[in-house]
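Q: Could you look at this predicted model? Sequence included:
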Amino acid sequence: MISVEAWTTIRYLKAQGLGTRTIAKEVGVARNTVKHALRSEGPPRYQRPPRPNPKLEPFREEVRRMLTNDHFIGSRIHKELRKRGYDGSQMAFYRFLKKIKAEEGKTKACIRYETLPGQQGQFDWSPYTVPISGSLIRVVVFRLILGFSRKRHHFASLNGSQASAFEGIEHGLWKFSGAPKELVVDNDRAFVISAHPAHFKWNRRFLEFCGHYSMRPIACRVRNPRAKGKVERPFYQLEEHFIKGRSFDSFEHFCRELERFDEEINSRGTPDNPGKTDRPV
């Protein structure tokens, strides 16, 4: 049985127009496995946990240090482990090393660059205390912004739960009439169970959500807001031009005014083309 991450990757690659043979080679599975993943209505429900190698686990941190800090190649690391008492097979060592490289590589998913139309969307949210009907109410504003056109969609909620986050993303996809190929998010528990480089782990429900829409999830590095600057910078504009100094009759009134604010901002075009509003998304 393949992992949820492999299932998500297969559906993402298929959405990009790749054939089953190419996908199978890219993911490292059989073609029948790819076909089964594409036919299935949902991701695999469970996966047998990998069995740790008792001869190599005691050397895990040493291997990681030699790989990331000392930049030793595999044969050098294997030689050093032999000196330290490792007496297992060379094949088992390289399988172990491959897993560690995969773990370390997951943190390299953070990307900050100009993207092509339809390539990338970025998602985040921010809580605000807003005067509504004479009381101060905590409102969470979610935002999905497209990397190329900078078009954005806000969705307001009275809570910041995972369900509300998913609803905020879906509202944006509906507004933009489709899903981007990639979705950049931060390391909130709604998306990432563990953001530690040594044992990065996606939230399963989020992987299933991305797989449903054939999006590739990308996590930003911890404490690196610049990687998601297209999202985090516009929150300043929201605070200064929409929320500050205003009050609202009801939560519904807040949502209607937020929609009008989106229409006004999106109609201005982009910073480099302020008069051009028909830029591809």
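A: Thanks, I have it.
Q: contacts, neighbours, all on C-alpha from now
A: OK.
Q: right, and Arg112 touches Lys230 too?
A: No. Using C-alpha atoms under 8 Å, Arg112 is not in contact with Lys230; the gap is 9.0 Å.
Q: Of these two, which one has the most company?
A: Comparing Arg112 with Lys230 by other C-alpha atoms under 10 Å, the one with more neighbours is Lys230, at 23 against 14.
Q: give the contact list for the more buried one.
A: Residues in contact with Lys230 (C-alpha atoms under 8 Å, 6 or more residues apart in numbering) are 122, 145, 147, 150.
Q: Please apply the same query to Arg31.
A: Per C-alpha under 8 Å, 6+ apart, neighbours of Arg31: 20-21, 23-24.
Q: which one of the residues you listed has the most neighbours?
A: Ile23 (22 neighbours).
Q: I'd say it and Thr33 touch.
A: No. Using C-alpha under 8 Å, Ile23 is not in contact with Thr33; the gap is 10.2 Å.
Q: Strands along the stretch 151-281 of the chain, start to end?
A: Counting by DSSP state E, counting those that start in this stretch, the stretch 151-281 of the chain has strands at residues 152-157, 182-185, 192-194, 201-202, 216-219.
Q: In addition, the following structure is provided for comparison:
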Amino acid sequence: MIGLREVVLIQELKRQGLSISAIARQTGLDRKTVKKYLANGLEAPSYSPRKPVKNAVEPYRTHLLERLESYPGLSARRLHREIREMGFKGAYSSLTEYLREVRPPVPKAYERRFETAAGIQAQVDFAEFQTIFTSEPGVVRKVWLFSMVLGHSRWLWGRFCPNQGLETVMRCHIAAFEAMGGCCKEILYDRMKTAVIGEDAAGVVTYNASLVALLAHYGSAPKACQPYRAKTKGKVERPFRYIRQDFFLGRSFRDPDDLNAQFGTWCADIANARQHATTGRIVQEHFEQEQPHLLPLPGMRYDTVLTVERRI
């Protein structure tokens, strides 16, 4: 394609007496092109509109719209995996651009980020989920996800539990420490009732004595988030949304054991195998570098009788 400037140059060279072949050599254009624009005079070139390029995602439009209608929070990564299994060969970016047309982006508020050194801190919380197990059709079950995230590498461990009781919390801590092969120097909690008993006027926090004893056995100590500042524990809060969108939505589970089995596979193959958006590192590889900085596990497993403390 040439513009009006090139058309004027062709006309000027012709006025100077150059032949069509000489004009073609001097402008780098084909002789037929030069001849065409000499015949048209100084008329500006016009071009027919380009044929629309077929979007590689379009054949999967029905599937995507149906999935988003049923589960609006499904992540683009999850949908990308689904349509790849259906034969999609396009780039992930093609899908994200397409999804932006289907659902508007959620505005993100500015957040100040707090980073921690290797082996210093892990963050713990519970999130509520509801599901219907295929072994109990029509019965809605409520389950709680205990999640522990290493603050440095973002390595994730979790377990779906039937309750948030103290015994459940303590058993999950033990299993998480054993899974990561060590323990952090402190564990951050969002004022969980099983972790934080209360706080006096001076701001001194009282922790559950049984949990303190367990953490002491592993060389660790509890730390509570500041009141109304749960975002200081965002490394766990955000993974809950990620887990809900990328793992939980659109799946079926036979029973609690199947739920945890699927979740364990997802953690290993997807969550901890991904490149983390904030750190830019592969989570598992980052964890392997952090792991030597963890406090080593004690010689004996914590086996004190677990008792549930009641508040009266």
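A: Yes, it's here. What you see is a predicted model, and the numbers here were worked out from it, not measured in a lab.
Q: Can you mark which positions in stretch 194-206 of structure 1 are buried?
A: In terms of neighbour count (16 or more other C-alpha atoms under 10 Å), stretch 194-206 of structure 1 has its buried residues at 195-196, 198, 200-206.
Q: hang on, Ala190 of structure 1 packs against Asn203?
A: Yes. Counting by C-alpha under 8 Å, Asn203 is a contact partner of Ala190 of structure 1 at 6.6 Å.
Q: Tell me how many other residues crowd Gly9 of structure 2.
A: No, residue 9 of structure 2 isn't Gly; it's Leu. 14.
Q: in a strand, that's where it is, yeah?
A: No. Under the criterion used here (DSSP: H, G, I helix; E, B strand; the rest coil), Leu9 of structure 2 is helix, not part of a strand.
Q: how close does it sit to Ala24 of structure 2?
A: Distance of Leu9 of structure 2 to Ala24 of structure 2, computed by C-alpha to C-alpha, to the nearest Å: 11 Å.
Q: Likewise for Gly151 of structure 2?
A: Using C-alpha to C-alpha, Gly151 of structure 2 is found at 66 Å from Ala24 of structure 2.
Q: what about these two, which has more around it?
A: More neighbours surround Gly151 than the other of Gly151 of structure 2 and Ala24, with 25 against 18 (other C-alpha under 10 Å).
Q: what do we get in structure 1 for the more buried one?
A: When structure 1 is aligned by TM-score structural alignment, Gly151 of structure 2 is paired with Gly147.
Q: if I pick that match, what's in contact with it?
A: Counting by C-alpha under 8 Å, 6+ apart, Gly147 of structure 1 has contacts 114-117, 119-122, 230.
Q: Quick one: which of those is the most crowded by neighbours?
A: Most surrounded of the contacts of Gly147 of structure 1: other C-alpha under 10 Å gives Gly121, at 32 neighbours.
Q: List the residues that contact that residue.
A: Gly121 of structure 1 touches 144-147, 180-184, counting by C-alpha under 8 Å, 6+ apart.
Q: hmm, try it at 6 Å
A: 145-147, 180, 183 (C-alpha atoms under 6 Å, 6 or more residues apart in numbering).
Q: Nearest to Leu81 of structure 1 among those residues?
A: Leu183 (39.8 Å; C-alpha to C-alpha).
Q: Run a quick neighbour tally on that closest one.
A: 22.
Q: separation between the corresponding residue of structure 2 for it and Ala117 of structure 2?
A: Aligning on TM-score structural alignment places Leu183 of structure 1 opposite Ile187 in structure 2. As judged by C-alpha to C-alpha, Ile187 of structure 2 and Ala117 of structure 2 stand 13 Å apart.
Q: Give the buried residues for stretch 272-283 of structure 2.
A: Quick answer for stretch 272-283 of structure 2 (16+ other C-alpha under 10 Å): 272-276, 281-283.
Q: still on that earlier bit, pick the one among the contacts of Lys230 of structure 1 closest to Glu257 of structure 1.
A: Ile145 (18.3 Å).
Q: Now that closest one: closest residue in space, sequence neighbours ignored.
A: For Ile145 of structure 1, ignoring the flanking residues on the chain, the nearest one in space by C-alpha to C-alpha, 6 or more residues apart in numbering is Arg152 at 4.2 Å.
Q: Tell me if I'm right that that neighbour and Phe123 touch.
A: No. In this structure Arg152 of structure 1 lies outside contact range of Phe123 using C-alpha atoms under 6 Å: 9.7 Å.
Q: Mind listing the shared neighbours of those two?
A: Leu144.
Q: Burial check on Tyr113 of structure 1, number of neighbours?
A: Tyr113 of structure 1 has 11 nearby residues by other C-alpha under 10 Å.
Q: Assign it to helix, strand or coil.
A: coil.
Q: quick one on the thing from earlier: out of the buried residues of stretch 194-206 of structure 1, which one sits closest to Tyr236 of structure 1?
A: Among the buried residues of stretch 194-206 of structure 1, and counting by C-alpha to C-alpha, the member closest to Tyr236 of structure 1 is Ala195, at 26.1 Å.
Q: What is the equivalent residue in structure 2 for that closest one?
A: By TM-score structural alignment, Ala195 of structure 1 lines up with Glu199.
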